[in-house]
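Enquirer: below is the structure, and that's it, no one-letter string:
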């Protein structure tokens, strides 16, 4: 039986809380009490319910974990009714809420009830939600935009007063646990100072990077991790030996005005209320407050150091060529995405980490031809298709051989259980007629029941094996159909890559490893078959 969904949401950012962050009318506990009481008073609703709580998530978008889980449960039929306190708990995006109420939820067959709005979608079957409800949603949307403006205004006031509202300070600074002010890290601050000194001397980013790596100075991420600042860590997928300074890190430090003692805030802004997409702010929209914390370099030194790198060529970005394997090709050593270098008919890919860190990295400095990479992938796909064909033949042979044996065994067990149950009834009749004692009857009953249960367990095992076998056969057949169909194009298509390729690791042009995205069962079967071929 499907259940009701009680959806509860609370967010400070939406203005859901009043003065001193307290508003009993909107608290999660208050919402819960209201909805449970409502449910208990309604005879037309089931008693059972699933609760979904998004505490601390804005209503201006639908990127909320419990909301997403609720919609997935609606799709799979676990729930048939969604109940909320009011429309604003469900969402404050006027257009988005309208889409859910008038299109998505009706398609899923979900009834929607907003208690305080006295709204029940069953009252609007075949009709729109009505002008009053549309206006109510629009008000919620405008309210969110108004709150967003107020929050931004409040933040700008704090920024102008020299209050830091961000998270971690830049490398070289620590945050005082009592005052919250930035203080210079005595060790990391010297590293930052050394970078500026080298730039002032006229060194470019590559030369400074070489110097930092030669001196074995830890990168910001490595330094913070070694000093227990784990939330400032680095990419854990990167091998320890490849955690090195690169030109990008040097450039980032030399371009941070904060090292002069200033705070620079409002560097990025969201493109719309509730959106997670941000864009770089115009210089005039940033708030710069000088002399807020101790400076590592003077303004003159900052400008001089920055001037030395201003006209240096920035590292190139990925090519624009339409490439089916884009985003899938990684360096086999450092695991970073490789960069496409376009050069007409002979496009190549190289490891950017090696290019940035030079001789200190163990990555290959070889640029590998795209044709070679695609050739390896194509060959690997052909091998997988061949193996799956062999597996399918093997499955059919074994299935045909075992099917008859398994059915015969199941029939025998069923007949035996029928006889055991009959014998158990006969023993009861003998006991009822006084032919055998109660003790003997109970003993015989237990022995016969144990045999029935053992047979039943074996029958379930055999049935489960048949189901597993059929599932396995279906998966293999589907994989073959997919590969066979896409490979008819005789080229690596985007559809083929999206369906089959997880990652391509390039060590050099002779060693390229292809990792497929088939499920565990198929991958184990393929690996087992490959192992058997090698042993043979």
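Expert: On my side now, so go ahead. Since the model is a prediction, treat every value here as computed from it, not as a measurement.
Enquirer: going forward, measure contacts and count neighbours with C-alpha atoms only.
Expert: Will do.
Enquirer: enumerate every residue touching residue 477.
Expert: residue 392 (CA atoms under 8 Å, 6 or more residues apart in numbering).
Enquirer: can you do 10 Å?
Expert: 388-389, 391-392, 471 (CA atoms under 10 Å, 6 or more residues apart in numbering).
Enquirer: now for the residues you listed: which two are most distant?
Expert: Greatest spatial distance in the contacts of residue 477: 389 and 471, 16.3 Å, computed using CA to CA.
Enquirer: more neighbours, the two?
Expert: A direct count of neighbours by other CA atoms under 10 Å for residue 389 and residue 471 places residue 389 higher, at 16 against 12.
Enquirer: now the more buried one: how far from residue 522?
Expert: According to CA to CA, to the nearest Å, residue 389 stands 12 Å off from residue 522.
Enquirer: kindly report the same for residue 59.
Expert: In terms of CA to CA, residue 59 sits 42 Å off from residue 522.
Enquirer: and what of residue 426?
Expert: 50 Å.
Enquirer: you'd agree residue 211 is up against residue 199?
Expert: No. Counting by CA atoms under 10 Å, residue 211 sits too far from residue 199 to count as a contact (11.4 Å).
Enquirer: shared neighbours of the two, anything?
Expert: With CA under 10 Å, 6+ apart as the test, residue 211 and residue 199 both reach residue 205.
Enquirer: all strands for the stretch 1-150 of the chain, in order.
Expert: Ranges of strands in the stretch 1-150 of the chain, per DSSP state E, counting those that start in this stretch, are 3-10, 49-55, 79-84, 111-114, 119-120.
Enquirer: second structure for comparison follows:
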């Protein structure tokens, strides 16, 4: 009988998490074990694939992908690892490779320590090993995040490089000190911004004055970013971008604060970065000496928020981006009617204007009518706040919270149900293992695949519901922020872009309605920042 020749890949992986297990998981130990096993079992080793420093939850590892490419090319028909955790710590993806991908490509898979060898038939214990390996990764991820949060709370900074204007304290790890050689660049950028200059104008001036960029400064200090400046003209050293300027202007590090978790991974399984809402940022104040005064910093933030593209008619910019059609949701375009003896400005639905009937109806409002209506509402609330702040606060909370409380209860109930089901599925996994061990059941594959899919769906649902609840919590406390804004602006006598953008989120314009007497009325809905619609 002709013996099967197994062209074998020895796959080795080690992450910082795995290092905690000691020498038994080191690359050296794995290599020695795998080579010895291959010799004893007469496996023809084609190559060794090593991902040193890569997490098991990430399947975009370079050598893992190289191994997959060699399988696709027909070079390999056998894969050997020390155990299942070396292949991966995401039980869904690991299971897909061991139960679907490898069998469909006629690849024999061996996990030595776990006693898994696909040539000897399906291993009923493998799915549970994969689940346990993922639990280990999940628990490790949680512990690492908790440890970093403690360090961040103490004011530690652990970025690869200190922000422009600062340097790392060589004697106190995680501490920032002002860099007297570069602080002037930060001060100059904020000075220009406080004078009304936008990001484009500031970047242009920095370039013209040949102010060095942060990357060029780091290259001079540490030799990093050499690839950026290799064979490039000298002007590359001063090639500021608008994005760089805006990042500096919005960075609270310059007022002495440390802000962490602005972005995070989707989950411990995925390394894809997502931007987190500001309510979830971890902010620690006064962790180091500031370069910019807080008054200047927040003045610049207001100017950034209120800045709009200039027009010939200065009145147009104050409502820019705020006026929407109530039916289709599109922005209302601004225009001027010059046909009459007395020209006037107006807003009209841009969707209707572009596509006509059948897409939306005519939504139209004169600029002066809108201006007066909005001014009166802001004046009303400002006066009410001055007269009885507590009464206004209760009124706003009552108007907005009834619906939010109902929605919150519904979301909390759904979250609790999903979390309970997730625990139940985990329990069912363990029960299946126990039943299989006691030979009460013989076939597990289909049940495991079904529960794996449900686990994935539950995790997505739980993440979504938690995000929704966090957003609701933020909205519930928004009334106090809104009151503070009104106290800051007092009773307005005119509308300005900074005022509108600070107080209002959007203005919805409804189509005009006529009653039986021909009386024409039109609804204007104002949605205020932090609290929504309360009028």
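Expert: Arrived safely, thanks for sending. Bear in mind the structure is a predicted one, so any value in this text is a computation, not a measurement.
Enquirer: can you check which part of structure 2 whichever strand or helix holds residue 442 of structure 1 sits on?
Expert: Taking DSSP states H and E as the definition, residue 442 of structure 1 sits inside helix 438-486. Helix 438-486 of structure 1 corresponds to no residues in structure 2, going by TM-score structural alignment.
Enquirer: after that helix, which helix or strand is next?
Expert: helix 494-500.
Enquirer: I'd like the next helix or strand past that following helix.
Expert: Downstream of helix 494-500 of structure 1, the first helix or strand assigned by DSSP H and E is strand 501-508.
Enquirer: which elements pack onto that next one?
Expert: strand 329-331, strand 348-350, strand 368-369, helix 370-432, strand 511-516 (3 or more CA pairs under 10 Å, 6 or more residues apart in numbering; DSSP states H and E).
Enquirer: can you add distance to residue 129 of structure 1 and give the ones you listed back as JSON lines?
Expert: What follows is those, written out as JSON lines (distance: least, CA to CA, whole Å):
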{"stretch": "strand 329-331", "distance to residue 129 of structure 1": "49"}
{"stretch": "strand 348-350", "distance to residue 129 of structure 1": "55"}
{"stretch": "strand 368-369", "distance to residue 129 of structure 1": "59"}
{"stretch": "helix 370-432", "distance to residue 129 of structure 1": "52"}
{"stretch": "strand 511-516", "distance to residue 129 of structure 1": "48"}
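Enquirer: so which of those is the most packed in?
Expert: With neighbours defined as mean count of other CA atoms under 10 Å, these peak in mean count at strand 329-331, which reaches a mean of 24.
Enquirer: relative to structure 2, which residues correspond to that one?
Expert: On the basis of TM-score structural alignment, strand 329-331 of structure 1 is assigned to no residues in structure 2.
Enquirer: for the following helix or strand past that strand, packing partners?
Expert: Per DSSP H and E, the first helix or strand lying C-terminal to strand 329-331 of structure 1 is strand 339-341. Under the contact criterion of 3+ CA pairs under 10 Å, 6+ apart, strand 339-341 of structure 1 touches strand 329-331, strand 348-350, helix 352-357, strand 368-369.
Enquirer: again, only this time at 6 Å
Expert: Strand 339-341 of structure 1 sits against strand 348-350, with contacts defined as 3 or more CA pairs under 6 Å, 6 or more residues apart in numbering; DSSP states H and E.
Enquirer: residue range for the strand it packs on in structure 2?
Expert: By TM-score structural alignment, strand 348-350 of structure 1 lines up with nothing in structure 2.
Enquirer: which helix is the longest one in structure 2?
Expert: Using DSSP state H to define each element, structure 2 has its longest helix at helix 389-437.
Enquirer: any idea how far it is from the chain center?
Expert: 22 Å (CA atoms, centre = their mean, to the nearest Å).
Enquirer: equivalent range in structure 1 for it?
Expert: Helix 389-437 of structure 2 corresponds to no residues in structure 1, going by TM-score structural alignment.
Enquirer: could you point out which element follows that helix?
Expert: helix 445-476.
Enquirer: which other helices and strands contact that following helix?
Expert: Short answer (3+ CA pairs under 6 Å, 6+ apart): helix 445-476 of structure 2 packs on no helix or strand.
Enquirer: so for structure 1, which residue is the most central one in space?
Expert: Among the residues of structure 1, the one closest to the centroid is residue 65, at 11.1 Å (CA atoms, centre = their mean).
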